[in-house]
Structure formats: structure tokens, C-alpha cells
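> Here you go, sequence then predicted model.
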Amino acid sequence: MSRHIVCPACATVNRVPEDRPALAARCGRCKERLFRGEPIELDAAGFERHLTRSDLPLLVDFWAAWCGPCRMMAPVFAATAKALEPRLRFAKLDTEAVPEVAARYGVRSIPTLILFKDGRAVARTTGAMPQAQLEAWIAQALAA
């Protein structure tokens, strides 16, 4: 059995056997690591690819550069990515650069975190939070 994982560097869909250590997995095309322990930046096309072609849950931080709470949340989000990958993919989407995706999901306040599983939104929260609270929210959302 294998899982489909989208490469964060070249967006190639890779088939990774479930019995293989995910942290050691590399892209078959570009040879980059599939997990870097940090959030990836998404544009509209990258968002669609990771949402629809990957078997991993996708946690997206909708943010903007001018947003103070977003800047406060960034290191927490990065530390949580380092702690929880490869259980899920962590990604950031700039609402100023990709407003159509933010509008599609009704993002009106930032930072907004939306957890996607099997291509659909399953949980959302708004506002900055400490790492322990974020990890608890993720665990609860994935268990539901």
C-alpha cells in the first residue's frame, strides 16, 4: 500500500510506500525531500494540487504580511510543522496574493487556519494561539 504525496519543490505527485519512513522520502523527479519540517508557500495552482492530489491532510494558514497576529502566529505554525510532519502537510497561503482561494473558503479574518482532509475542509479556527493549543486543535480535528 502506498500514499500519494505532492513534492513541495516541484509539485510532482509521488507514490510513497506506507512501510517506508516518510521523513526519508525524496521526490522521484527533483530528488528533494518530501518533508522539510517547515510550512510550504502555496499559490492557487499549488493549493489545488496539494488539496486534490495528496493523501495527506493539509493544514493551511491563511495570512497577510501586514497582519500583526499573522506575524505572531508564523513561528508557532513553523514549530508545529517541525513537530508534526509527516502526519500532515503544513502550508501558508497569502490572502493578498491569492484572494480567490481565501474568498472561496470565506476567509474574512486572519490568521485563519483550515484543515483539509480528503479534499474538503473539516475544521477551521481563527486567531493566533500557542503551540500546545494548536497541536490539541489539530489532534481533535484529525480524530473527528
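Okay, I see it.
> all contacts plus neighbour counts: C-alpha atoms, from now on.
Will do.
> Secondary structure element holding the spatially most central residue of the chain?
The centroid of the chain falls nearest to F90 when counting by CA atoms, centre = their mean (2.5 Å). In the assignment (DSSP states H and E), F90 maps to strand 89-94.
> another one to put next to it:
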Amino acid sequence: MQIACPHCHTQNRIDDERIADNPTCGACHKPVFAGAPVAVTAEQFAVLNKQLKHPLVVDCWATWCGPCQAFAPAFASAAEHFAGKATFVKVDTDQEQALANSLRIRSIPTLLVFERGQEQVRQSGAMSSGQFKAWLSDFF
């Protein structure tokens, strides 16, 4: 899969089988899937959801959505706070409509937690950073 590093935005090619090995960016050498949210396509989501051995936290959002934009810093803060315990990804529901439909996204922002490919919980609506971290602490 080709994925942009969330830290320096360099494109990295990562073999699907290496996803669970905590790969690092070829340019900045920081973990690609830890410490910051990663924007993903439907294909990338499918691979991550299948390969990861720790929780996958998903923010379904859109660029035009005010609450989504307001929630983005809380999501980024949680990604940093829970680095190494979960992978945080963002799905742009306008760009990935088929994925949004398959996930049954009816409003945004919608937050989901997956473990080993299975949805564990979902929450519609933005939360404060503290509320979001408390909500996630039940899973890690």
C-alpha cells in the first residue's frame, strides 16, 4: 500500500504483511501508524482493518463539516496520547462514499473503533478532547 506519513507527508510503500510490524517513514523515520491520524482510502482501510492486531480508531468526516473540523484537534490529540496502543485513521466520506456506505455512516462526525476487523463501538457527534479520551480509555 502507498500511504503518506502523517508527520512529514512523504509517500511510503508498505507491504500489507508488514502493517502490524509498526513500519517507519523512510524520510523522517517516525512510525507511520502512531502519534498522528492517517488519512486513508477504502483500500487502505480494508488492509489496516484486516492486518492490525491492536484497535483501529476511525473518524468519518468531511471538509465542509464544521463539527468535524472542530473535532479534528481532539482526534489528533488522542492519536498522540494513545500512540502504540491504537491506530487512528480519518475517512473523508465525500472522497470515500462507498466505504462510508459500507460502514453505514449516516451523520458526521462518526467515530468507530474496530478490533481485529470487527466494529466494537460507534459514536456520532463531536466530543471534547477529554471526553473523547475518556470514551476511548474503555478500550485500551
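Received the coordinates, thanks. It should be emphasised that the depicted structure is a prediction, and the values quoted were computed from it without experimental measurement.
> so how much does the strand holding F90 of structure 1 differ from structure 2 once superposed?
Superposed on structure 2, strand 89-94 of structure 1 shows a mean distance of 0.3 Å to its aligned residues (mean CA distance after the TM-score superposition for structure 1).
> For the aligned partner of A126 of structure 2 in structure 1, the count of nearby residues, please.
Under the alignment by TM-score structural alignment, A126 of structure 2 pairs with A128 in structure 1. Burial of A128 of structure 1 is recorded as 21 neighbouring residues (other CA atoms under 10 Å).
> and if you look at L115 of structure 1?
Here the count is done by other CA under 10 Å, and L115 of structure 1 has 22 residues near it.
> ditto for A27 of structure 2
Look at A27 of structure 2: counted by other CA under 10 Å, it has 13 neighbours.
> Assign a three-state SS to the residue sitting furthest away from the middle of structure 2, would you?
What lies farthest from the middle of structure 2 is A27; by CA atoms, centre = their mean that is 21.3 Å. On the three-state scheme (DSSP: H, G, I helix; E, B strand; the rest coil), A27 of structure 2 is labelled coil.
> ranges for the helices of structure 1?
Applying DSSP state H to structure 1 gives helices spanning 44-53, 68-84, 99-104, 131-143.
> Serialize those to JSON lines and add fields for mean neighbour count.
Below are the helices of structure 1 laid out as JSON lines (neighbours: other CA atoms under 10 Å):
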{"stretch": "helix 44-53", "mean neighbour count": "18"}
{"stretch": "helix 68-84", "mean neighbour count": "17"}
{"stretch": "helix 99-104", "mean neighbour count": "14"}
{"stretch": "helix 131-143", "mean neighbour count": "14"}
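> want to try JSON lines for the ones you listed, with distance to I114 of structure 1 as columns?
Rendered in JSON lines, the data for these read as follows (distance: least, CA to CA, whole Å):
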{"stretch": "helix 44-53", "distance to I114 of structure 1": "12"}
{"stretch": "helix 68-84", "distance to I114 of structure 1": "13"}
{"stretch": "helix 99-104", "distance to I114 of structure 1": "10"}
{"stretch": "helix 131-143", "distance to I114 of structure 1": "10"}
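> Figure out which of those helices is closest to F116 of structure 1.
helix 44-53 (7.3 Å; CA to CA).
> Not counting that closest one itself, show me its contacts.
Residues outside helix 44-53 of structure 1 that contact it (CA atoms under 8 Å, 6 or more residues apart in numbering) are 4-6, 11, 13, 58, 98, 101, 116, 118-120.
> how close does it sit to structure 2?
Mean for helix 44-53 of structure 1 is 0.6 Å (mean CA distance after the TM-score superposition for structure 1).
> No further questions, thank you.
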